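K.L.:
Okay, here's the prediction I keep looking at, along with the sequence it came from:
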Amino acid sequence: MEYSIGEFSRKTGLGIHTLRYYEHEGLLLPERTAANRRRYSEHDVAWAEFLLRLKETGMPIREIRHYAALRAEGDDTLSARMEMLTEHRANLAAELDRLHAHMEALDAKIAFYRAAIVECDKA
């Protein structure tokens, strides 16, 4: 199935301005019709979803561009792409550990306040 830019925007949740920006940055490269209109495929939908996942997990646009460039080069870059994703995953795991430590500290402070409130109510 093929999608116009408007249809693709609705399907992916990406704004038309964002799609044009992603094309300018080389992140999405839709086919063009004889009338020079963009035509997106199901393959583009899957790629856009993955781009969003990279963005939402904090990968900098510079690295996303590099990943997209490697992807465009083909299978010779599979190892490099896997290495990038492995490093990104390690960064996410470290961030989760930091967030978990913050949650524990907040939980301890909340427990302190709960206990203090109970003591105040007894008095």
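P.N.:
Done, it's in.
K.L.:
alpha carbons only for contacts and neighbour counts from here, please
P.N.:
OK.
K.L.:
Could you check the helix or strand where F50 lies and say which residues are buried?
P.N.:
Per DSSP states H and E: F50 is located in helix 42-56. Under the neighbour-count criterion of 16 or more other C-alpha atoms under 10 Å, helix 42-56 has 44-45, 48, 51-52, 54 buried.
K.L.:
one more structure, for comparison:
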Amino acid sequence: MLIAEVSEKFNLSHDTLRYYERIGLIPRVNRNKSGIRDYTAEDCKWVDFIKCMRGAGLPVEVLIEYVDLFQQGDATLETRKELLVDQHSQLATKMEDMKKVLERLEDKISRYEQTIVKKEKTLTRTQIPEK
């Protein structure tokens, strides 16, 4: 699959895909005889994984470490798991914090709407002249 197809499939720019490859977030993509990147199904799985993890807010540095550990093989299974558990914990904390902010914002909007309704009720309705 060409970079344009992968870019469209995952809604990532060509530059982002090249960057992910350059910094080691996705394994080096094979190239065809013309030197053009030729993504395999396995490469696409990596792109999907990285996009998902980035979307969840995992830092690039953590993902680089994870991919590096993965490349080292099964001896790093426990370390990789710990890394993911730690990121899970951090994400859960962020989500809880965001939930509190969302609740506060909803309360603020509710109070705002109540104030507007009260003020609108004090307004006099006037007839709009017909044309």
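P.N.:
Nice, I can see it. Source: prediction; values computed, not measured.
K.L.:
circling back to that earlier point, mean shift between the helix holding F50 of the first structure and the second structure?
P.N.:
On superposition with the second structure, the mean distance recorded for helix 42-56 of the first structure (mean C-alpha distance after the TM-score superposition for the first structure) is 0.9 Å.
K.L.:
Please find the angle between the direction vectors of the longest helix along the second structure and helix 41-55.
P.N.:
Selection of the longest helix in the second structure by residue count, based on DSSP state H, yields helix 77-121. Interaxial angle, helix 77-121 of the second structure versus helix 41-55 (axes from the mean of the first three to the mean of the last three C-alpha atoms, to 10 degrees): 50 degrees.
K.L.:
residues near the residue lying closest to Y67 of the first structure once chain neighbours are set aside, how many?
P.N.:
Spatially, and ignoring its direct neighbours in sequence, Y67 of the first structure is nearest to R81 (6.3 Å; C-alpha to C-alpha, 6 or more residues apart in numbering). Using other C-alpha atoms under 10 Å, the number of residues around R81 of the first structure comes to 18.
K.L.:
Enumerate every residue touching R81 of the first structure.
P.N.:
67, 70-71 (C-alpha atoms under 8 Å, 6 or more residues apart in numbering).
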